[in-house]
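Novice: sequence-free structure coming up:
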């Protein structure tokens, strides 16, 4: 597991270096990212995932951001808490970010985590899982900045959920790496989970279209329930649930050529 590997890595480094860790910034220098960051009036809140011993959290603090940083290695986090005390440090897994962080951050930074995961997973499942976590902890209109050594073909290849239906994306070449700046599109849609059989393909002020990969028989048994502004689409044989927070009550659901359409009227 990644957590075991990285804890062993940092524990060995501490032992070799007499109880200290050196700063490491792979992929790019932190200062090269500063021109790409969204500008916030006042103090924005940023989260760096898979931070390692990067100097980026401290650079963000110096730019006026309130910064949280996390890593899966307790040894790494304990060291960085001493080295960068103005940063809020947490030992956590990016695939399961704390529920208390939902709708918290203006910016999520991923400098070297998603890239390797995507290269190991050409179908893009890691991309979808991580972006779903990043989206959950962002405030409406928030940004995600992802840095990868090589272009992420998964952005184009993986259709579920369609990245472009949720994010506005720009690509920036850096020395030796590629940066992707993603901004959440407008609307109050908040996807809590992304089962492999459903993905958002369109969102308007009054309806949402879902691409649902089911057989005709499965479609007939698909269950839709609503509770206030929350719609839940459930596949009975697996109990998988696709939950969406909407700006309106769902009053109709029908199959179209695009998939399942939920409407306000």
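Specialist: Cool, the structure landed. Since the structure is predicted, the reported quantities are computational estimates derived from the model, not experimental observations.
Novice: can we go C-alpha only for contacts and neighbour counts from here?
Specialist: Fine.
Novice: give me the element residue 261 is part of.
Specialist: Secondary structure assignment for residue 261, by DSSP states H and E: strand 259-263.
Novice: no no, residue 181
Specialist: Applying DSSP H and E, one finds residue 181 within strand 177-184.
Novice: Does anything pack onto that strand? Which helices or strands?
Specialist: strand 138-148, strand 167-174 (3 or more Cα pairs under 8 Å, 6 or more residues apart in numbering; DSSP states H and E).
Novice: Tell me what angle the first one forms with strand 167-174.
Specialist: Interaxial angle, strand 138-148 versus strand 167-174 (axes from the mean of the first three to the mean of the last three Cα atoms, to 10 degrees): 30 degrees.
Novice: which parts of the helix or strand just after strand 138-148 are buried?
Specialist: With elements assigned by DSSP H and E, the helix or strand that comes after strand 138-148 is helix 154-157. Under the neighbour-count criterion of 16 or more other Cα atoms under 10 Å, helix 154-157 has 154-155 buried.
Novice: returning to what we had before: tell me what angle the strand holding residue 181 forms with strand 138-148.
Specialist: Using the same axes, to 10 degrees: strand 177-184 against strand 138-148 is 170 degrees.
Novice: Helix or strand next in line after strand 177-184, which one?
Specialist: Assigned by DSSP H and E, the successor of strand 177-184 is strand 190-191.
Novice: could you say what helices and strands the helix or strand following that following strand packs with?
Specialist: Following strand 190-191 in sequence order, the next helix or strand is strand 198-203 (DSSP H and E). Strand 198-203 is packed against helix 163-166, strand 207-212, with contacts defined by 3+ Cα pairs under 8 Å, 6+ apart.
Novice: Can you lay out these as TSV showing mean neighbour count and distance to residue 130?
Specialist: Compiled in TSV, the helices and strands packed on strand 198-203 are given as follows (neighbours: other Cα atoms under 10 Å; distance: least, Cα to Cα, whole Å):
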stretch	mean neighbour count	distance to residue 130
helix 163-166	19	12
strand 207-212	20	20
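Novice: closest to residue 47 out of these?
Specialist: helix 163-166 (19.7 Å; Cα to Cα).
Novice: Need the contact partners of the closest one.
Specialist: With Cα atoms under 8 Å, 6 or more residues apart in numbering as the test, helix 163-166 has contacts from 155, 184-185, 200-203.
Novice: what about versus this one:
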């Protein structure tokens, strides 16, 4: 989980009928999300992502996948596998992994801007490498600002590994992406509002191949085919396209261990 030091209208095809808000529905919400939340692993960190089937992406935080061309995903309905990082946005700490699996459920997302202080919420993910965990709390502040971005502040417990997981309301709708906590705070978590995710999905919908990134300087989205080397064609700032990231190369003891695993017939990319 990142610390404090880290940095309109929804598409119709993403909006689905939400669950009812009865106590019985809470277990249904958790059951559905358990099958749509994935664990993400890189050579440097682990985190959480959630699958949006109709969009064809796994959503997570940028800091979870930073510096990687592809990452390992695993989940209740998934075999452990590698998927490419398609889009990164360091300013909003948002990333998209291209992926499709019709077995996994479509999660409901709300396009309404009706989140209020006191609303009950659930935070779901894979903290500390656990397979799945859910915590509950309430919205404490709907207008906390950091780096020019408004976040939802809530008190559902977040721990390392929760980064990139969904924040869910009582109707079972995704309302935010859990992004960071206060370093010395007590259950003070912050989630990026889902409206920013929906806007991003509209902006990158023409991304059919390759990768793209949002320029940290001018905020424009740069696609691989329009980039001028490692520079933004709009403002000239240096950019890091995920599809152009260097492949991880282990050294020292890590390389020796991988060689042993390779000799035993294991795919070390998934280790």
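Specialist: Cool, got the structure. Note that the coordinates shown come from a computational prediction; the quantities given were computed from them, not determined experimentally.
Novice: What does the superposition give as a TM-score?
Specialist: TM-score of the superposed chains, computed with TM-score structural alignment, normalised by the length of structure 1, equals 0.26; 118 aligned residues with a Cα RMSD of 6.0 Å.
Novice: With distance to residue 245 of structure 1 and mean neighbour count added, can I get the helices and strands packed on strand 177-184 of structure 1 in a markdown table?
Specialist: What follows is these, written out as a markdown table (distance: least, Cα to Cα, whole Å; neighbours: other Cα atoms under 10 Å):
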| stretch | distance to residue 245 of structure 1 | mean neighbour count |
| --- | --- | --- |
| strand 138-148 | 13 | 22 |
| strand 167-174 | 17 | 14 |
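Novice: I'd like the ones you listed as JSON lines, with distance to residue 61 of structure 1 appended.
Specialist: Converted to JSON lines, these look like this (distance: least, Cα to Cα, whole Å):
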{"stretch": "strand 138-148", "distance to residue 61 of structure 1": "17"}
{"stretch": "strand 167-174", "distance to residue 61 of structure 1": "22"}
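Novice: between the ones you listed, which one is nearest to residue 132 of structure 1?
Specialist: Using Cα to Cα, the nearest of those to residue 132 of structure 1 is strand 138-148, at 10.1 Å.
Novice: what helices or strands is that closest one leaning on?
Specialist: So strand 138-148 of structure 1, by 3+ Cα pairs under 8 Å, 6+ apart, packs with strand 105-111, helix 114-120, strand 177-184.
Novice: So for the last one, what gets flagged as buried?
Specialist: What that stands for is strand 177-184 of structure 1. Going by 16+ other Cα under 10 Å, strand 177-184 of structure 1 has these buried residues: 177-184.
Novice: quick one: it to strand 105-111, angle?
Specialist: Using the same axes, to 10 degrees, the inter-axis angle of strand 177-184 of structure 1 relative to strand 105-111 is 160 degrees.
Novice: packing partners for the longest helix along structure 1?
Specialist: The single longest helix within structure 1, with elements called by DSSP state H, is helix 2-16. Of the remaining helices and strands, those touching helix 2-16 of structure 1 by 3+ Cα pairs under 8 Å, 6+ apart are helix 74-83.
Novice: Following the chain onward from the helix it packs on, which element is next?
Specialist: Per DSSP H and E, the helix or strand that comes after helix 74-83 of structure 1 is strand 88-91.
Novice: what's next to that next one, contact-wise?
Specialist: Contacts for strand 88-91 of structure 1 (Cα under 8 Å, 6+ apart): 67-74, 77, 80-81.
Novice: Just give me the closest of those to residue 7 of structure 1.
Specialist: residue 73 (4.5 Å).
Novice: looking at this, residue 202 of structure 2 is in a strand?
Specialist: No: assessed with DSSP: H, G, I helix; E, B strand; the rest coil, residue 202 of structure 2 is helix; it does not lie in a strand.
Novice: And the strand or helix carrying residue 40 of structure 2, what does it pack against?
Specialist: Assigned by DSSP H and E, residue 40 of structure 2 belongs to strand 37-41. Using 3+ Cα pairs under 8 Å, 6+ apart as the contact criterion, the elements in contact with strand 37-41 of structure 2 are strand 46-52, strand 70-75, strand 120-125.
Novice: May I see the buried residues of the helix or strand that comes right after the last one?
Specialist: If I follow you right, that is strand 120-125 of structure 2. Following strand 120-125 of structure 2 in sequence order, the next helix or strand is strand 133-146 (DSSP H and E). Going by neighbour count (16+ other Cα under 10 Å), the buried part of strand 133-146 of structure 2 is 133-134, 136-142.
Novice: For the residues you listed, could you give me JSON lines that also reports distance to residue 150 of structure 2?
Specialist: What follows is the buried residues of strand 133-146 of structure 2, written out as JSON lines (distance: Cα to Cα, whole Å):
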{"residue": "133", "distance to residue 150 of structure 2": "26"}
{"residue": "134", "distance to residue 150 of structure 2": "24"}
{"residue": "136", "distance to residue 150 of structure 2": "21"}
{"residue": "137", "distance to residue 150 of structure 2": "19"}
{"residue": "138", "distance to residue 150 of structure 2": "17"}
{"residue": "139", "distance to residue 150 of structure 2": "13"}
{"residue": "140", "distance to residue 150 of structure 2": "13"}
{"residue": "141", "distance to residue 150 of structure 2": "10"}
{"residue": "142", "distance to residue 150 of structure 2": "8"}
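Novice: SS state for residue 258 of structure 2?
Specialist: With three-state DSSP as the criterion, residue 258 of structure 2 reads helix.
Novice: er, residue 60 of structure 1 I mean
Specialist: Relying on three-state DSSP, one would call residue 60 of structure 1 helix.
Novice: Now for the closest residue to it other than its chain neighbours, how many residues are close by?
Specialist: Ranked by Cα to Cα, 6 or more residues apart in numbering and with sequence neighbours excluded, the top spatial neighbour of residue 60 of structure 1 is residue 67, at 6.9 Å. Residues contacting residue 67 of structure 1 under the criterion other Cα atoms under 10 Å number 24.
Novice: got it, and residue 263 of structure 2?
Specialist: The number of residues near residue 263 of structure 2, taken as other Cα under 10 Å, comes to 10.
Novice: circling back to that earlier point, which one of the contacts of helix 163-166 of structure 1 sits in the busiest neighbourhood?
Specialist: residue 200 (23 neighbours).
Novice: What residues does the closest residue to it other than its chain neighbours make contact with?
Specialist: Distance criterion Cα to Cα, 6+ apart; nearest residue to residue 200 of structure 1, sequence neighbours excluded, is residue 210 at 4.6 Å. Going by Cα under 8 Å, 6+ apart, residue 210 of structure 1 touches 198-202, 258-261.
Novice: can you rerun that using 7 Å?
Specialist: Contacts for residue 210 of structure 1 (Cα atoms under 7 Å, 6 or more residues apart in numbering) come out as 198-201, 259-261.
Novice: So which elements touch the strand holding residue 261 of structure 1?
Specialist: Using 3 or more Cα pairs under 7 Å, 6 or more residues apart in numbering; DSSP states H and E, the elements in contact with strand 259-263 of structure 1 are strand 207-212, strand 252-256.
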